[in-house]
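Trainee: heads up, no residue letters with this:
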């Protein structure tokens, strides 16, 4: 339950701090005084996205903080599951900084909005005025049955299995699409792969191949050039080598006269050795050159094939062609194995579908088993709330669709009057009847959900007189099991509170602010009397207020 609420710099509120107690706390105030601002602040605290205009003074930080006593609600596993520190005395804080940036904390540790949203519903259930319309929602109606049937674990199991089934179905569909696309391109890809494989590209050195082609293609010119070069080396009497040897002889006669002549002789001797070696190499090269038309043809054909493939695949190297060949080979292999993958995917989809179906069937059975007791209790409570002839029919029908809430379709049929035909709740129930039905449902759910705090925002709309009194009695009973806060305009309900807070506006010279205060016994009498008879407090209104309070 909430033990303390602090709101600073939020909308019309400058600074409100209020200690909260168990039981039934009544919140009253004139229309427009700011009661809805309190709910807005609590909604922010529970993870609602912040409005940039939330701060009263945009230059200051907006802070909303609530302290909770939750020792007896077994919420530690929930906190641990969402990676938050648990404390029996837990503090939630939301800050909106100047500029609109928002921060959230649980027990002074930073958390995300998703974490706040995960624990919020287990701390406070806020029933706003528009939530009565959710009574017409099939999801809400099934959740109501599930709370009574205690099916939270099986619902979670079904949703997990359903998710796995949907994932398996998506994966199967993707594989089938890939197979269709693969088969569509298979023939052409096989042609391309065969073409690359026939070219035998692995280990091919394109530069070396082109060099071989140039040799073969110019063999005559190369042979002629090498022969003439060899002749220039050894031609008598004017060959390069012969002339060098004559020069060496001349220097041999001079080498004894001075060291520089000796050095000159050594140098030309080295040149002659190099020239003799070069001559031998040129002779060998000339002998190796042969005119081989077949080799020239084969080399040219291989190069032409490589060039054509490079042009076809828009690449410039043999390595890139080999990479494309590998990709095509892998694609061909995948096409061949897709059938097996699809078979496995079909099996997985079937397994998860079967599991989800079994769990959904069990869920439906538990729901059907819980409906009679829920229906009986609802009718009994509505009898107390002035609908003694109320009738319900929970028409639960099995479908073959895997919905998020199960495989059941629910239509809640209702009649408020004896002898009237039952019809869909959303079509036949009036606003006042919907308020009373929601009140009865909340009373039932409060026992099953073990909620720490429940807040009613004018759930009594559309009722008055004896019905209001019965609503007040029901709220009083509910507050014995939980902390209940009720925003109300009805004196019968206001009088049942163990605590009474009043929200009011206060005007200063420059601004209007919303304030809240705890009413004393005398102030409660005046407040309830005003709710009965208006601003001019009559003796009869005061007497009636005292009677209600007593």
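Mentor: Ah, there it is. Keep in mind that what you see is a predicted model, and the values were worked out from it rather than measured.
Trainee: okay, CA-based contacts and neighbour counts for the rest of this
Mentor: Fine.
Trainee: and residue 14, helix, strand or coil?
Mentor: Judged by DSSP: H, G, I helix; E, B strand; the rest coil, the three-state class of residue 14 is strand.
Trainee: Could you measure from it over to residue 26?
Mentor: 22 Å (CA to CA, to the nearest Å).
Trainee: ditto for residue 532
Mentor: Going from residue 532 to residue 26 by CA to CA gives 16 Å.
Trainee: who's more crowded, these two?
Mentor: Of the pair residue 532 and residue 26, residue 26 is the one with more neighbours under other CA atoms under 10 Å, namely 24 against 20.
Trainee: surely the more buried one meets residue 488?
Mentor: Yes. Using CA atoms under 8 Å, residue 26 is in contact with residue 488, at 7.2 Å.
Trainee: Okay, strands next: where are they in the stretch 301-450 of the chain?
Mentor: Per DSSP state E, counting those that start in this stretch, the stretch 301-450 of the chain carries strands over the ranges 391-403, 406-415, 423-424.
Trainee: can you check the stretch 1-150 of the chain too?
Mentor: Assignment of strands within the stretch 1-150 of the chain using DSSP E, counting those that start in this stretch yields the ranges 2-10, 13-19, 24-28, 62-69, 89-96, 102-106, 109-111, 124-127.
Trainee: most packed of those strands?
Mentor: Of those, the one with the most neighbours on average (mean count of other CA atoms under 10 Å) is strand 24-28, at a mean of 25.
Trainee: what residue is smack in the middle of the chain?
Mentor: Geometric centre of the chain, nearest residue: residue 114, 10.4 Å, by CA atoms, centre = their mean.
Trainee: could you give the angle of the helix ranked longest in the chain to strand 406-415?
Mentor: Using DSSP state H, we find that the single longest helix of the chain is helix 318-384. Counting by axes from the mean of the first three to the mean of the last three CA atoms, to 10 degrees, helix 318-384 points 30 degrees away from the direction of strand 406-415.
Trainee: by how many degrees do helix 318-384 and strand 391-403 diverge?
Mentor: Helix 318-384 runs at 170 degrees relative to strand 391-403, counting by the same axes, to 10 degrees.
Trainee: From the contact counts, what lies against helix 318-384?
Mentor: Packing partners of helix 318-384 (3 or more CA pairs under 8 Å, 6 or more residues apart in numbering; DSSP states H and E): helix 138-149, helix 152-198, helix 293-313, strand 391-403, strand 406-415, helix 431-449.
Trainee: okay, pairing it with this:
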């Protein structure tokens, strides 16, 4: 995957410029002040950096930057971001950005308007820009984790994968435990409450009809005197008794019936009346008998009222707590029993899940400890490698280190946070890469890391600005060799004043200024053949071309051509 095309319109000193870029190593050379930094500024805008109206060409209201990347179907980080934003992707990825003097910015990806943040996210996986710029993935500690682990090889990555799988299993069990709804403590509290409520209702032995029966009995007992008085008076009036002051209704009816019976021979029409009186007398006798039995049953014990009131209080108390009716209270007790059964079952399941979680966490701790040791071993090897390459790049006294900061709790990534540290001079403390001030130092540190981690770092396009700052001789020769090798795995774009870097490149562009119609314009020309020889000759002699510098330029190009052929042959043999 490469940056294949860059178009700039009304940007800084550029009027309308299109560049075709290539795989391998691309260098931009030219006189100081020709506008090489403009190219870097344009790419920065494509990567989502802040824009300024001062970047718009004088006399224009807006500027346009467009970049085309050739897409690799296997580059998952890009596809992940595109899918996240619902963006379509084909063989090309086209990113454009318009900036206007009004302050309005329009960002597009494959023709669709997107937020500036989308360009930043895409830029993070498409381009690494090294120099006096913030867009560098290696400045981010989270990237250090990935690079160190991949540099550690299959053994370390296998352990890392195992840790991730253990953590995923632990998380799965934790979610299962969470799905049970409550913690062990809360489950115990609920069980205690439910058992208390269930026992309270069950011990009461409620009966749906008992409360009404007891209420009626209590009403009767509370009105016993009235009932006795009424029943005794009714019995005396209807049936009489030895203590009756006058004859009873039964006696009077019987007397009338007997008198009529004695006159029946005189008038047989009295027969129906006698029959009726006999029925009345019989009914009164039966009524009297029933009243007698009723009176006989109107008995109670003094403690009975207290017992009934106590029992009814149980009903009132339970209905107040658990339901409006006895049926609702009994239904509540049934639900309690069901919930108790569920909680007891879930408690057993929770205990098993908690045990499984504890066992998994022990495995996680062990695996994380093994991973830490492997990372420290890898960090030691990487440190020596980086310091060795930095020495080759003219930084013999530089120090590099991998800082391990232990986490309080292990994560799916391990038990530590990792960050690369650097110091350029003896006696100076090691600092995070983001605090390197010198652009030349920054570029060389990044080149050292990139050259060592070339196969592990998957960002396709690397841009180096001012990597040759303050170095020369054998050091710049080493820089050129490292960048040439790096271009086998990445597209490399370099802005340089170094003839060695220009000679090592696969493609060279010349940046220059033209004055047309009283206006200065930055232009770019692709150099081949004699034009390239002359430009490298100019660079060799500080701007002056001679036959000697021209021959040196030819020899330099020839030397790098042979070196590349030998490197290609060596790789084929491997």
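Mentor: Everything's here; your move. Because the structure is predicted, anything quoted here is derived from the model rather than measured.
Trainee: Post the TM-score for the overlay when you can.
Mentor: Superposed pair, TM-score by TM-score structural alignment, normalised by the length of structure 1: 0.57. Supporting alignment: 450 aligned residues with a CA RMSD of 6.4 Å.
Trainee: follow-up on the earlier one: a markdown table please, covering the helices and strands packed on helix 318-384 of structure 1 and showing mean neighbour count.
Mentor: Output for these, formatted as a markdown table (neighbours: other CA atoms under 10 Å):
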| stretch | mean neighbour count |
| --- | --- |
| helix 138-149 | 18 |
| helix 152-198 | 16 |
| helix 293-313 | 15 |
| strand 391-403 | 15 |
| strand 406-415 | 20 |
| helix 431-449 | 19 |
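Trainee: ok, the residue lying closest to residue 29 of structure 1 once chain neighbours are set aside - contacts?
Mentor: Using CA to CA, 6 or more residues apart in numbering and skipping the chain neighbours, the partner closest in space to residue 29 of structure 1 is residue 503 (4.9 Å). Residues in contact with residue 503 of structure 1, defined by CA atoms under 8 Å, 6 or more residues apart in numbering, are 27-30, 33-35, 514-517.
Trainee: and the residues you listed, which of them are in helices?
Mentor: residue 35.
Trainee: ok, of the contacts of residue 503 of structure 1, which come out buried?
Mentor: 27-29, 33-35, 514-516 (16 or more other CA atoms under 10 Å).
Trainee: In CSV, list those residues along with distance to residue 266 of structure 1.
Mentor: Listed next are these as CSV, based on distance: CA to CA, whole Å:
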residue, distance to residue 266 of structure 1
27, 119
28, 122
29, 121
33, 117
34, 114
35, 115
514, 114
515, 115
516, 116
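Trainee: Pick the one among the residues you listed closest to residue 119 of structure 1.
Mentor: Lowest distance from residue 119 of structure 1 to those (CA to CA) belongs to residue 35, with 24.0 Å.
Trainee: Map that closest one onto structure 2.
Mentor: Taking TM-score structural alignment, residue 35 of structure 1 has residue 40 as its aligned residue in structure 2.
Trainee: Show the contacting residues for its match.
Mentor: Residue 40 of structure 2 sits in contact with residue 465, where contact means CA under 8 Å, 6+ apart.
Trainee: ok, now residue 5 of structure 1?
Mentor: By CA under 8 Å, 6+ apart, the neighbours of residue 5 of structure 1 are 16-20, 64-67.
Trainee: With residue 329 of structure 1 instead?
Mentor: residue 193.
Trainee: Same question for residue 210 of structure 1.
Mentor: For residue 210 of structure 1, the contacting residues are residue 303, by CA under 8 Å, 6+ apart.
Trainee: Ok, the one 10 residues further on next?
Mentor: Taking CA under 8 Å, 6+ apart as the contact definition, residue 220 of structure 1 lies against residue 291.
Trainee: mind checking which helix or strand it is in?
Mentor: Following DSSP states H and E, one finds residue 220 of structure 1 within helix 219-234.
Trainee: Find me the equivalent region of the following helix or strand past that helix in structure 2.
Mentor: Toward the C-terminus, helix 219-234 of structure 1 is succeeded by helix 240-254 as the next helix or strand (DSSP H and E). Across structure 2, nothing matches helix 240-254 of structure 1 (TM-score structural alignment).
Trainee: tell me which residues of helix 240-254 of structure 1 are tucked away?
Mentor: 240-245, 248, 251-252, 254.
Trainee: Check which residues of the helix holding residue 220 of structure 1 are buried.
Mentor: Under the neighbour-count criterion of 16+ other CA under 10 Å, helix 219-234 of structure 1 has 219, 222-223, 226-227, 229-230, 232-234 buried.
Trainee: quick one: it to helix 293-313, angle?
Mentor: Here helix 219-234 of structure 1 points in a direction 120 degrees away from that of helix 293-313 (the same axes, to 10 degrees).
Trainee: by how many degrees do helix 219-234 of structure 1 and helix 240-254 diverge?
Mentor: Between helix 219-234 of structure 1 and helix 240-254, the angle comes out at 20 degrees (the same axes, to 10 degrees).
Trainee: chain center to helix 219-234 of structure 1, what's the gap?
Mentor: Its chain's C-alpha centre and that of helix 219-234 of structure 1 lie 79 Å apart, by CA atoms, centre = their mean, to the nearest Å.
Trainee: quick one, what contacts the equivalent of residue 444 of structure 1 over in structure 2?
Mentor: Using TM-score structural alignment, the partner of residue 444 of structure 1 in structure 2 is residue 452. Counting by CA under 8 Å, 6+ apart, residue 452 of structure 2 touches 385-386.
Trainee: Okay, residue 452 of structure 2 and residue 470 of structure 2: tell me how far apart.
Mentor: Using CA to CA, residue 452 of structure 2 is found at 23 Å from residue 470 of structure 2.
Trainee: got it, and residue 356 of structure 2?
Mentor: Residue 356 of structure 2 sits 60 Å away from residue 470 of structure 2, taking CA to CA as the criterion.
Trainee: Between those two, point out the one with more neighbours.
Mentor: residue 356 (16 against 11).
Trainee: thinking the more buried one is in contact with residue 173, fair?
Mentor: Yes. Under the criterion of CA under 8 Å, residue 356 of structure 2 makes contact with residue 173 at 7.5 Å.
Trainee: Go ahead and name everything in contact with stretch 7-24 of structure 2.
Mentor: 2-6, 35, 38, 42, 54-58, 60, 62-67, 484, 487-488, 490-492, 505-507, 520-524.
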